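could you look at this predicted model? Sequence included:
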Amino acid sequence: MSDSKKYIQSVLDLVSKKDPGQTHFKDTVTEVLKTVAPVLDQHPNYEQHKLLERMVEPERVVMFRVPWQDDKGEIQVNRGFRVQMSSAIGPYKGGLRFHPSVNLDILKFLAFEQVFKNALTGLPIGGAKGGSDFDPHGKSDNEVMHFCQSFMTELYRHIGPDVDVPAGDIGVGGREIGYLFGQYKRIRDSYDAGVLTGKRVDYWGSLARTEATGYGLLYFVKNMLDAKGIDLKGKTLVVSGAGNVAQYAIEKAQSFGAKVVTCSDSNGYVYDPDGIDLDAVKEIKQVRRGRIKEYVETHPKAEYHEGCKGVWTVKCDVALPCATQGEIDLDSAKALVANGVQAVGEGANMPSTLDAIAYFQEHKVLFAPAKAANAGGVAVSALEMAQNSERLQWTFEEVDAKLQGIMKNIYESAKKNAEKYADPDDLVSGANITAFSKVAEVMLAQGLV
């Protein structure tokens, strides 16, 4: 075992020892560190400066209680978090997630990923993640407002336009961002528009922010396929999820001439052989806040299947997991490969398990890793921050053009480092090395902090 690999293993052992139950965090640290060994070989001073030990330790973790009153007048108590992982490149930046699965393990994993994803954009933003085990599904607007106001009453102490700029994530959309921003403004008595991103356009949000993650995913995947001479037009796509990322991935894929035949939520998935009717999905999810099974009520050819894993058994050319972490396991990867999948693009955060990724790579499936492929959302969030600082609002076309350029640069940088350090098609290693090298050099430049 080389010196760099021994160093990496010692850090992984340290992570296991310090936080033995944090499996999601350990997985993402493992995935990143094991790909950067060639860089460590060329920079032995990284070990001397304990760079990896510093990277895997958050700069700050905030955990707090969130008491709120429901519509029955009963007191509820949830737990809130903010994991501020790294401010080396800029103010902390990353979403807030409201979902029952939220815990410190998941948020550390997401924050660690966010550091490198944000570095890939080339924009001056660090990495963080936060949220709560609160579930907004089934709650009234009044209950969601009460929760958001209580959550922000604590969080406001730890954020600011030049300190930490949260955004939305699972369970946190325009409604939640509005309530959070309103409470921040109320407490601070200051119109710091740049403190949150994902705001509505009429109070200084960015045009194209809603579409950015889904559109960015397709821009990245198209760059990857174009490099291999593969045309997205006419291809059959399987998409998981039915939220913001999935909807706009479907929209952009359809604009490129592809046929998307599935989407899903936490209960199950729909398969429509004629292609997903996106207007119907938006009506169900954005307007009625309903379940995806309602789709088949108005689309007689469509099928609804309970459970989410079955979506990966549907024959397709390209698979786009846009729901949540760990949704493609080894069995799902085997099913996709057996059905002839050519490419996988990750729209969610680390939706493929490590053994699934290895299986895709072993079988020469083109693979677009999350920290590169779904960076479009945070990229446009950073563009929103820039617009807020300028007191200007750019056109949709301006923002979309910048997004396309950013996603192309991310692909080309990842491809370049894959060719230099690993297999030319190993964009996982290429993206990790690109981001890691940038963060590492900035950390060294700033001293022991």
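Perfect, I can see it now. Numbering: from 1, shown residues only.

hey, let's count contacts and neighbours off CA atoms from now on
Noted.

would you mind measuring from the residue nearest to Lys34 when sequence neighbours are not counted to Met55?
Distance criterion Cα to Cα, 6 or more residues apart in numbering; nearest residue to Lys34, sequence neighbours excluded, is Ile8 at 7.0 Å. Here the criterion is Cα to Cα, to the nearest Å. By it, Ile8 lies 12 Å from Met55.

the strands in this structure, which residues?
Taking DSSP state E, the strands of the chain run over residues 60-69, 75-86, 92-98, 127-132, 164-167, 236-239, 259-260, 262-264, 268-271, 303-306, 318-320, 343-345, 366-368.

in JSON lines: those strands, plus distance to Ala333.
Listed next are these as JSON lines, based on distance: least, Cα to Cα, whole Å:
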{"stretch": "strand 60-69", "distance to Ala333": "35"}
{"stretch": "strand 75-86", "distance to Ala333": "31"}
{"stretch": "strand 92-98", "distance to Ala333": "27"}
{"stretch": "strand 127-132", "distance to Ala333": "28"}
{"stretch": "strand 164-167", "distance to Ala333": "31"}
{"stretch": "strand 236-239", "distance to Ala333": "13"}
{"stretch": "strand 259-260", "distance to Ala333": "19"}
{"stretch": "strand 262-264", "distance to Ala333": "17"}
{"stretch": "strand 268-271", "distance to Ala333": "17"}
{"stretch": "strand 303-306", "distance to Ala333": "19"}
{"stretch": "strand 318-320", "distance to Ala333": "10"}
{"stretch": "strand 343-345", "distance to Ala333": "10"}
{"stretch": "strand 366-368", "distance to Ala333": "12"}
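
here comes the other one, which I'd like you to weigh against the first:
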Amino acid sequence: MSSYTASKVSEPEFELAEIRSTLAPLFKKRPELENAFKVLMIPERIIQFRVTWEDDKGQCQVNNGFRVQFSSVLGPYKGGLRLHPSVNLSILKFLGFEQIFKNALTGLHMGGGKGGSDFDPKGKSDNEIRRFCVAFMRELSRHIGADTDVPAGDIGVGGREVGFLFGAYKQMRNEWVGVLTGKGYDFGGSKIRPEATGYGCVYYAEEMIRVARGEDFKGKRVLISGAGNVAQFAALKVIELGGQVLSLSDSKGALVAEGNEGLSADFINQVADLKLKGGYLKDLSAPSGFKYVEGARPWKLVKNVDVALPSATQNELDEEDAKALVAAGLGFVAEGANMPCTLEAINVFESSRREKGNKGVWYGPGKAANCGGVAVSGLEMAQNSARLQWTDEVVDAKLKDIMKNAFEIGLETAKEFTEGGEVMGSNVAGFLKVVEAAKAQGDVW
């Protein structure tokens, strides 16, 4: 095998892939795996194409389309499609690479990939979005399929866009197959899919609490950031399990508790309605016992905290926030968003754990803690293959088992490395599963 040569093209997002920094202890113990990592860093296939579509004025518009098919050793390529002006190949390679190992932790037969376009759906009419989706699928349909590559939604791609894409694929290929996940329930979608990431994050945290303290969510004081889909359903599940939700936030500010009472499920439902209309938390009257703080995040605003579920954006919880949470008595963090904690914040949490053992802060990395969404996408694929649909209870029970297993495999793997916690454990566990499958298939040696 020729030696690996790094690309000369600058790809800053891909170069910051989080898993790279945590595998060094593994390579010390098993140096032969470092070369396998270099092989796996190169996607199996990159597809880049032109998308031309007609706007409402009849004018021709053009965008870039991408699909990075990173790894298929565990199953069909699986990962979202993102529609946003910032989309480029570096971002998609970063997201696709991380997706490989997240999918591996679910225990389902899914590889890793990512795709999308620099098309901006904001400000576009439904007809413009539909015409773009048809044009995008005209090329993408040549490269995907139920047993090849099964995209899902991501930023800018919700139920409306998935419906347009699925309809276009069906017409072009003249076949009904589960080629996309996140579909409407009446045409092949799964129960619990909208709730999956939020519910899954709470199930992961619940397992941490059980293992560390022999307790559950009853009476736990929980800070949640964000007010979108993940935060809403995480909040509802915490309330259902007996916890107190002490905060929500959005890009304009944070709603936080002043006393001991948590938010109600009725208020969370009001937030959901508000967000569907494009509103902000500041547009709602703060419930009794809560205050709205303009331009703030919730982490430093509550002085007695048991659990934190950062579920808003990347790098939203920094070192100073982490120190404030530790001082407030924090015991558990589970990431509902993708990489919401900075590296410095993670170091604070892991230092607490090293110093105090089980009484320190247990940290659940997003690769494991927020894999519930893609897990239920995998369950949607299974239902489509069988041409049947499971009940809410069946899907929810399977999701809970998947999150429990994702926690356990990360914890057990972490125990092999005295330097590492759950971040290293989850990354190493996902990587080993992929690399062993790749070896068995002759992709690396």
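The structure has been received and is ready for your questions. Predicted model, so just to flag it, every value in this text is computed and none were measured.

thinking again about what came up before, looking at the strands of the first structure, which is nearest to Ser381 of the first structure?
strand 164-167 (7.6 Å; Cα to Cα).

output the contacting helices and strands for the closest one.
The contact analysis (3 or more Cα pairs under 8 Å, 6 or more residues apart in numbering; DSSP states H and E) places strand 164-167 of the first structure against strand 92-98, strand 127-132.

from the strands of the first structure, which stretch is densest packed?
strand 127-132 (a mean of 30; mean count of other Cα atoms under 10 Å).

that one vs strand 75-86, what angle?
Put simply, strand 127-132 of the first structure runs at 170 degrees to strand 75-86, going by axes from the mean of the first three to the mean of the last three Cα atoms, to 10 degrees.

what's strand 127-132 of the first structure aligned against in the second structure?
Under the alignment (TM-score structural alignment), strand 127-132 of the first structure falls on residues 112-117 in the second structure.

cool, stretch 382-390 of the first structure as well?
Counting by TM-score structural alignment, stretch 382-390 of the first structure corresponds to 378-386 in the second structure.

what do you get for stretch 339-353 of the first structure?
On the second structure, the counterpart of stretch 339-353 of the first structure by TM-score structural alignment is residues 328-342.

for the matching stretch, buried residues please.
By 16 or more other Cα atoms under 10 Å, the buried positions in stretch 328-342 of the second structure come out as 328-341.

before we move on, what about stretch 194-213 of the first structure?
194-200, 204-213.

which outside residues touch it?
159-161, 164-168, 173-174, 177-178, 181, 193, 244-245, 248-249, 347, 374-378, 380-381, 383-385, 387-389, 393-396, 399-400, 403 (Cα atoms under 8 Å, 6 or more residues apart in numbering).

which among those count as buried?
159-161, 164-168, 173-174, 177-178, 181, 193, 244-245, 248-249, 347, 374-378, 380-381, 383-385, 387-388, 393, 399-400, 403.

do I have it right that His363 of the first structure meets Val337?
Yes. The criterion here is Cα atoms under 8 Å, and His363 of the first structure meets it with Val337 at 7.5 Å.

just give me the residue right at the centre of the first structure.
Asn349 (4.1 Å; Cα atoms, centre = their mean).

any idea how far Ser4 of the first structure is from it?
For Asn349 of the first structure relative to Ser4 of the first structure (Cα to Cα), the value is 27 Å.

and the closest residue to Arg97 of the first structure other than its chain neighbours, what is it in contact with?
In space, and not counting its chain neighbours, Arg97 of the first structure is closest to Gly131: 4.4 Å by Cα to Cα, 6+ apart. Applying Cα under 8 Å, 6+ apart to Gly131 of the first structure gives the contacts Gly80, Phe81, Arg82, Gly95, Leu96, Arg97, Phe98, His99, Val102, Leu107.

which two of the residues you listed have the greatest separation?
By the measure Cα to Cα, Arg82 and His99 form the most distant pair in the contacts of Gly131 of the first structure, at 14.3 Å.

from the chain's centroid, how far away is stretch 147-154 of the first structure?
23 Å (Cα atoms, centre = their mean, to the nearest Å).

quick check: buried residues in it?
Result for stretch 147-154 of the first structure [16+ other Cα under 10 Å]: buried residues Phe147, Cys148, Gln149, Ser150, Phe151, Met152, Thr153, Glu154.

which of the residues you listed lies closest to Asn118 of the first structure?
Using Cα to Cα, these come closest to Asn118 of the first structure at Met152, 23.9 Å.
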